[in-house]
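[1] Okay, predicted coordinates and the sequence, questions at the end:
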Amino acid sequence: MKEIVEYTDYRKYIQDYYDERKRCSAFSWQEFARNAGFSSAVFLKYVCEGKKNLSIGSAGSVANAMGLAGYEQAYFVLMVSYAHAKSDKAKRAAFEERCALAKAHKVHVLGDEEFDYFKSWKNSVIRELAPHMPGAKPLEIAKACKPKITAAEVSETLDFLVKAKLLKKDRNGNYHQTDKAIKMAPVEAVPLAARDLQRQMGEFAILSLNLPLSERVMSGYTLGLTSRAFERIKKETEDYYRRVVAIATEDDETEQVYRLNVQLFPMSERLGTGKKCVSSKEDKNEKGCL
């Protein structure tokens, strides 16, 4: 069975624990539930199936039943707390507390670096800028950013990117990307951090409306869609992103760092089936896709 810090879903951890015990003995859901103090013989089975939720109050008892102690027990309780969190802020706090707990015991949490990377726009922008500004000091890189940031923020970001192995520094003090592109890891908390990044970039997109048309590409469509059409457009968008990344990575040189946002989201409640697909385009003086 994997180390507990490799899990983000407490249900999966409970299921793997049960499967491991079952493989080696005549362990049953009834025995498991009894050890954890539940009267229902199938309660934990239903928890694993998503039919029931484990409360934060009973998380410690389940952890004891699985033989967890010390930071492992605390980590399990934090996984349950994360699942119960109602807001992104609460989820973020539970995840960061989990990471801090693991780091205090010199254990790596899956998704930790990825989570930190997506928390701030500075990480992605400086990851693109620094390799194409050889010999530049942090202050020069800071002045090249939009919006402007401090030299101290650049230094902190560069240190993180090197530590996370997203940049490497050569003997001359110049930075190089370890990979051409970054793909989001399949960790529950990473998309949570990515939503923060998308909010930040969305705010910058609004500010960019003040730029001349020669420096930006924006337009928008309002569409009436069926579920089938939505899935097809979603697939087309994913394919489009892959083609864009392929084009962007053809050249080794960079002249300027850009952000590309493609957004498709509902503007009404679901009306039912069989609706005709219609569209209207706004901002006809501009070209491109938003």
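    Perfect, I can see it now. Predicted model, so just to flag it, every value in this text is computed and none were measured.

[2] only C-alpha atoms for contact and neighbour calcs from this point on.
    Fine.

[3] how far away is the residue nearest to residue 192 when sequence neighbours are not counted from residue 120?
    In space, and not counting its chain neighbours, residue 192 is closest to residue 88: 6.9 Å by CA to CA, 6 or more residues apart in numbering. For residue 88, the distance to residue 120 equals 15 Å [CA to CA, to the nearest Å].

[4] now swap in residue 92 and tell me
    From residue 92 to residue 120 the distance is 14 Å (CA to CA).

[5] Quick one: distance of stretch 180-198 to the chain centre.
    3 Å (CA atoms, centre = their mean, to the nearest Å).

[6] Buried residues in that stretch, which are they?
    Neighbour-count burial for stretch 180-198 flags 187, 189, 190, 191, 192, 193, 194, 196, 197, 198 (criterion: 16 or more other CA atoms under 10 Å).

[7] Not counting residues beside it along the chain, what's closest to residue 128?
    Distances taken as CA to CA, 6+ apart put residue 257 closest to residue 128, at 6.7 Å, once the chain neighbours are dropped.

[8] any idea how far the closest residue to residue 259 other than its chain neighbours is from residue 118?
    Using CA to CA, 6+ apart and skipping residues adjacent in sequence, the residue nearest residue 259 is residue 201, 7.7 Å away. Distance of residue 201 to residue 118, computed by CA to CA: 11 Å.

[9] try it against this one:
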Amino acid sequence: MFKIEMSAIDHIFDYDDYRRFLQDYFDEQKKLRAVFSHRFFAAKAGFSSSSYCLNVIRGRFNLTPKSIEKMTKALKLDNRQTKYFAALVEYNQAKRVEERESAWDEITQIRSQNEFNHISHDQKEYFSKWYYPILRELVVHPDFDGDMMHLARAIDPAISTEEARAAVKNLEKWNLIQKTPEGKFQSTSLMLDARNVSPMDLREIRREYVQQAIGAVESKKPSERFATFTTLAMSESSYDYAVKILEEARKKIIAKASDDPIMDKVYEMMIVAFPMSKKFEKENEK
């Protein structure tokens, strides 16, 4: 019964039309609670008109930023669901093409974030070797035919065939990849989230990737890699702004990559900003 009550909200990220989502939600709630109605929800949300929600669902009214806030609170959506609902409203109600495209970019970003799989304690060994994450991306490529030697040599720098074979077995054991009935490999989730992995467990692989980055800057053609170095003097507020912009760019790139139908290569992307000086203090502040 609980799953029936929450099904529309649980699947909100599958909706492209917020009016359809609202219709499904209202239909479910009416089946669960005799007291539930458009009037009941309107009163709960704080709308002055008892028929407001019905008119929204039927396309007679559009939602405003204020009504979105009221509705998401009444629906008890969490932060990510609230952002997604607001993006859906913008997408469905946009009058200009660029507004609609911008809203769709936001939708795809949130969807990609929702498809992250959190690394469990048993899976943290995934980060013990630098080539595990790369192999996880390569082994699910539709052109991979099971040739472990070819797989090992596809990595740059190459690893041994034995290392590739052992890694694939581990990825299966950790349930990070699985075999299809056709004998191909597929990912068990779109992307992995390492927030639950301790910094100590990530330290070695981070060092490996930094070393790989140094080697790439020195050996790869400019057309094959991107590297930029900028020294800036700025306030803490400007730094916070820079972090926000960089994080937004990272999310957009992730969303674009997750929707890319063709995967040619595996890239490692690092965005780093760190202090290279201490904060100046006035003499009278010491």
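    Arrived safely, thanks for sending. No experiment lies behind these values; they were computed from the predicted model shown.

[10] ok, residue 201 and residue 118 of structure 1, which is more surrounded?
    Using other CA atoms under 10 Å as the criterion, residue 201 of structure 1 and residue 118 rank with residue 118 on top: 21 against 17.

[11] ok, that one touching residue 194?
    Yes - counting by CA atoms under 8 Å, residue 194 is a contact partner of residue 118 of structure 1 at 5.1 Å.

[12] who's in contact with the residue lying closest to residue 118 of structure 2 once chain neighbours are set aside?
    The shortest distance from residue 118 of structure 2 to any non-neighbouring residue, by CA to CA, 6+ apart, is to residue 193 (4.6 Å). Counting by CA atoms under 8 Å, 6 or more residues apart in numbering, residue 193 of structure 2 touches 116, 117, 118, 119.

[13] matching residues in structure 1 for stretch 261-277 of structure 2?
    Aligned by TM-score structural alignment, stretch 261-277 of structure 2 corresponds to residues 252-268 of structure 1.

[14] can you pull the buried residues of that stretch?
    Buried residues in stretch 252-268 of structure 1, counting neighbours by 16+ other CA under 10 Å, are absent.

[15] first vs last residue of that stretch, how far apart are they?
    Counting by CA to CA, you get 43 Å between the two ends of stretch 252-268 of structure 1.

[16] Okay, strands next: where are they in the stretch 101-250 of structure 2?
    Taking DSSP state E, counting those that start in this stretch, the strands of the stretch 101-250 of structure 2 run over residues 116-118, 177-179, 185-187, 191-193.

[17] Would you tell me which one of these is buried the most?
    strand 185-187 (a mean of 19; mean count of other CA atoms under 10 Å).

[18] what's the average distance of it to structure 1?
    With the two structures superposed, strand 185-187 of structure 2 lies on average 0.8 Å from its match in structure 1, counting by mean CA distance after the TM-score superposition for structure 1.

[19] Now do that strand: everything it contacts.
    With CA under 8 Å, 6+ apart, strand 185-187 of structure 2 has contacts from 136, 139, 140, 141, 176, 177, 178, 179, 180.

[20] which of these lies closest to residue 232 of structure 2?
    Distance to residue 232 of structure 2, by CA to CA, is smallest for residue 136 among the contacts of strand 185-187 of structure 2, at 37.0 Å.

[21] pull the longest helix from structure 2.
    If you go by DSSP state H, structure 2 has its longest helix at helix 236-258.

[22] Make a markdown table out of the contacts of strand 185-187 of structure 2 and add distance to residue 105 of structure 2.
    Putting the contacts of strand 185-187 of structure 2 into a markdown table (distance: CA to CA, whole Å) gives the following:
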| residue | distance to residue 105 of structure 2 |
| --- | --- |
| 136 | 26 |
| 139 | 28 |
| 140 | 26 |
| 141 | 25 |
| 176 | 27 |
| 177 | 28 |
| 178 | 30 |
| 179 | 32 |
| 180 | 31 |
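
[23] What's residue 122 of structure 2 aligned with over in structure 1?
    Using TM-score structural alignment, residue 122 of structure 2 pairs with residue 113 in structure 1.

[24] From residue 143 of structure 2, how far out is the corresponding residue of structure 2 for residue 175 of structure 1?
    Counting by TM-score structural alignment, residue 175 of structure 1 corresponds to residue 185 in structure 2. Distance, residue 185 of structure 2 to residue 143 of structure 2, by CA to CA: 11 Å.

[25] what about residue 251 of structure 1, neighbour count?
    8.

[26] Next, it: secondary structure please.
    Using DSSP: H, G, I helix; E, B strand; the rest coil, the structure places residue 251 of structure 1 in coil.

[27] Might you report the residue contacts of it?
    Residues in contact with residue 251 of structure 1 (CA under 8 Å, 6+ apart): none are found.

[28] Could you do residue 152 of structure 2 as well?
    Contacts for residue 152 of structure 2 were tallied using CA under 8 Å, 6+ apart; they are 158, 159, 160, 161, 163, 164.

[29] Which residue of residue 88 and residue 120 of structure 1 possesses the greater neighbour count?
    Per other CA under 10 Å, whichever of residue 88 of structure 1 and residue 120 has more neighbours is residue 120, with 18 against 15.

[30] those helices in the stretch 51-200 of structure 2, which residues are they?
    Along the stretch 51-200 of structure 2, the stretches classed as helices by DSSP state H, counting those that start in this stretch are 52-57, 65-75, 79-93, 97-114, 131-138, 148-154, 161-173, 199-219.

[31] got a markdown table for those helices, with distance to residue 275 of structure 2 too?
    Listed next are the helices of the stretch 51-200 of structure 2 as a markdown table, based on distance: least, CA to CA, whole Å:
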| stretch | distance to residue 275 of structure 2 |
| --- | --- |
| helix 52-57 | 50 |
| helix 65-75 | 39 |
| helix 79-93 | 31 |
| helix 97-114 | 29 |
| helix 131-138 | 29 |
| helix 148-154 | 37 |
| helix 161-173 | 37 |
| helix 199-219 | 17 |
